[in-house]
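Engineer: mind folding the following:
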Amino acid sequence: MGLFKKKKKSNFFTMLHSQMDAVTEGMSCLYEYCKTGDEALGDKVIAWEKEGDKRRRELIDEINHTYLTPFDREDLFDLSRLIDDLLDYAAATVDELRLYMIQANEEVCLLVEQLVNMSECLRASISYMEKRRDIAKEEALKAKKLENVIGRLCRESLAKLFEQDDYHIIFKYREVYRHLNRSSDIGDAVADLIMNIIVQM
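Structural biologist: Sure thing, here's the model as predicted:
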């Protein structure tokens, strides 16, 4: 037996999937937090955001110590960053609801529910990237369709919100709606990048 062990081959697909696991768990906790108002669930979202940061750091460290990556190094870095941004927005939503001292209304819950669905599609897409690119593309396209759904829901929510007279309430919920809509834009960017990577593989 040699003195030096061969370095284990990096599996970046597994690491990306692990990042998306954290996103999906965090989004699910955010949805339950919005539905129940249970602050312990809000704390779980924050905890998942920190765990997501940890998983991203591990992936970046692996990139820096790996000569060959399964696809373009910059694309790998960008995909990991965008996935991490999704969790950052989930945690920021909790922070906003707490800062503005408002409860998630029905519209917020509907938006977050669709973000959960989007994150599940993106997780499925990444899980199939390595060996079933056709399915990976299908799941990415599903995520992109959900971005359109979320955009429509956001516009409808804003229209309903502006029927109120309390400008303080309007401002607070408007910021949360826009924040959630921005989350869907990032999810759409993740889907686009996945499909671009698939074409190049």
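Engineer: for the rest of this, base every contact and every neighbour count on C-alpha atoms.
Structural biologist: Fine.
Engineer: go ahead and flag the most central residue of this structure.
Structural biologist: The centre of the chain sits closest to Leu86, judged by Cα atoms, centre = their mean, with a distance of 3.1 Å.
Engineer: against Met201, how distant is that one?
Structural biologist: 25 Å (Cα to Cα, to the nearest Å).
Engineer: pull the longest helix from the chain.
Structural biologist: For the chain, the longest helix by residue count, based on DSSP state H, is helix 167-200.
Engineer: that helix packs against which elements?
Structural biologist: On a contact count with 3 or more Cα pairs under 8 Å, 6 or more residues apart in numbering; DSSP states H and E, helix 167-200 meets helix 73-99, helix 106-128, helix 133-161.
Engineer: need the residues that contact the strand or helix carrying Leu16.
Structural biologist: Leu16 is part of helix 12-36, with elements assigned from DSSP states H and E. If you take Cα atoms under 8 Å, 6 or more residues apart in numbering as the criterion, helix 12-36 is touched by 38-39, 41-42, 44-46, 48-49, 51-52, 55-56, 59, 69-70, 80, 83-84, 86-87, 90, 94, 103-105, 108-109, 112-113, 115-116, 119-120, 122-123, 126-127, 129-130.
Engineer: before we go on, could you also do this sequence so I can check it against the first one:
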Amino acid sequence: MKRLRRIRDLMSGRMDSALTEALLGQLQATKEGAWLAMAMIGGEVGRTGAHEQMRSIEHLGDEERGRLVEELKNALVTPIDREDLFRLSRSIDDVLDSLRDFVRESHLYRVPDQIRFSPMLDQVIAGIEALEGAVRDLSSRPSVVILNALEAKKVGGVIRKMYQYEISRIYSGEITADTMKERELVRRLEIVGVAIGEAADAIADGAMKR
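Structural biologist: You can find the predicted model right below:
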């Protein structure tokens, strides 16, 4: 009976849809995490409040990742290779985890001038949105998937470059406890950029194999 249900889902396209929806759910939670971090550094949300809200967002992301894993267990076929789907989901999870760490460390370190992180977070949001575009076209338009994946990969490179400039600025002045804390926060956002790049690689690899 289960096998017949899977075949029916395959014929109707529901299986691909369920996998895509789970990935988009993960990305939505991740984007909410990025916007929360942006609101925190802009002073719209307090650090303590942001820290608490991020727990709920992370939980949502974990639920969507769990849903994807369950769908993969039962899927007869997938829009791209299973391994690439799993890599993609894991990398999205890494993005959200690193955003969580950024918010938590900001809460702990109390660095005074946080607004300077906004350009890096702008790029993080752009990268997540590029990944969303790639996932939406996963089943139907592989060429568009690759273009969006390349855009996300490019964003990862931009974040890396911004990190390098920030580190140069930090070390060009007096090294204090606050500057070392700032370095840690900048490094956390650089790790977010690396994870975005890894997610882009996973989805591009999968699309190229089709």
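Engineer: give me the TM-score for these two chains.
Structural biologist: The TM-score (TM-score structural alignment, normalised by the length of structure 1) is 0.89; 199 aligned residues with a Cα RMSD of 2.1 Å.
Engineer: follow-up on the earlier one: the nearest residue to the residue nearest to the centre of structure 1 once chain neighbours are set aside: how many residues sit nearby?
Structural biologist: Of all residues not flanking Leu86 of structure 1 in the chain, Ser183 sits nearest, at 6.1 Å (Cα to Cα, 6 or more residues apart in numbering). By the measure other Cα atoms under 10 Å, the count of residues near Ser183 of structure 1 is 23.
Engineer: how about Ser183 of structure 1, what's its partner in structure 2?
Structural biologist: Under the alignment (TM-score structural alignment), Ser183 of structure 1 pairs with Val192 in structure 2.
Engineer: before we move on, the earlier item: can you pull the contacts of the alignment partner in structure 2 of the residue nearest to the centre of structure 1?
Structural biologist: By TM-score structural alignment, Leu86 of structure 1 lines up with Val95 in structure 2. Applying Cα under 8 Å, 6+ apart to Val95 of structure 2 gives the contacts 30, 191-193, 195-196.
Engineer: try Met208 of structure 2
Structural biologist: 142, 146.
Engineer: in structure 1, what sits opposite it in the alignment?
Structural biologist: Looks like Met208 of structure 2 aligns to Val199 there (TM-score structural alignment).
Engineer: now Met54 of structure 2
Structural biologist: Checking TM-score structural alignment: Met54 of structure 2 goes with Val45.
Engineer: related to what we said a few turns ago, with structure 2 overlaid, how far apart is the longest helix of structure 1 on average?
Structural biologist: Superposed on structure 2, helix 167-200 of structure 1 shows a mean distance to its aligned partners of 0.8 Å (mean Cα distance after the TM-score superposition for structure 1).
Engineer: how about that helix: buried residues?
Structural biologist: Buried residues in helix 167-200 of structure 1, counted by 16 or more other Cα atoms under 10 Å: 170, 172-174, 176-177, 179-195, 197-198.
Engineer: and for stretch 146-163 of structure 1?
Structural biologist: 146-147, 150-151, 153-154, 157-158, 161.
Engineer: residues contacting the aligned residue in structure 2 for Asp75 of structure 1?
Structural biologist: Applying TM-score structural alignment, one finds that Asp75 of structure 1 aligns to Asp84 in structure 2. By Cα under 8 Å, 6+ apart, Asp84 of structure 2 lies in contact with 202-203, 205-206.
Engineer: and with 7 Å instead?
Structural biologist: 202-203, 206 (Cα atoms under 7 Å, 6 or more residues apart in numbering).
Engineer: in JSON lines: the residues you listed, plus distance to Val145 of structure 2.
Structural biologist: Compiled in JSON lines, the contacts of Asp84 of structure 2 are given as follows (distance: Cα to Cα, whole Å):
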{"residue": "Ala202", "distance to Val145 of structure 2": "11"}
{"residue": "Ile203", "distance to Val145 of structure 2": "8"}
{"residue": "Gly206", "distance to Val145 of structure 2": "10"}
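Engineer: which of the residues you listed still touch in structure 1?
Structural biologist: Using both residues aligned by TM-score structural alignment, their matches' Cα atoms under 7 Å, structure 1 keeps none of the contacts from the contacts of Asp84 of structure 2.
Engineer: ranking the helices and strands packed on helix 167-200 of structure 1 by burial, who's on top?
Structural biologist: Comparing those by mean neighbour count (mean count of other Cα atoms under 10 Å), helix 106-128 ranks first with a mean of 22.
Engineer: could you tell me where that one falls in structure 2?
Structural biologist: Counting by TM-score structural alignment, helix 106-128 of structure 1 sits on residues 115-137 of structure 2.
Engineer: what lies in contact with that stretch?
Structural biologist: 20, 24, 27, 31, 34, 38, 41-42, 144-145, 148-149, 151-152, 155, 159, 162, 193, 196, 200.
Engineer: hmm, back to that, look up how far Phe13 of structure 1 lies from the match of Met208 of structure 2.
Structural biologist: Taken as Cα to Cα, the span from Val199 of structure 1 to Phe13 of structure 1 is 16 Å.
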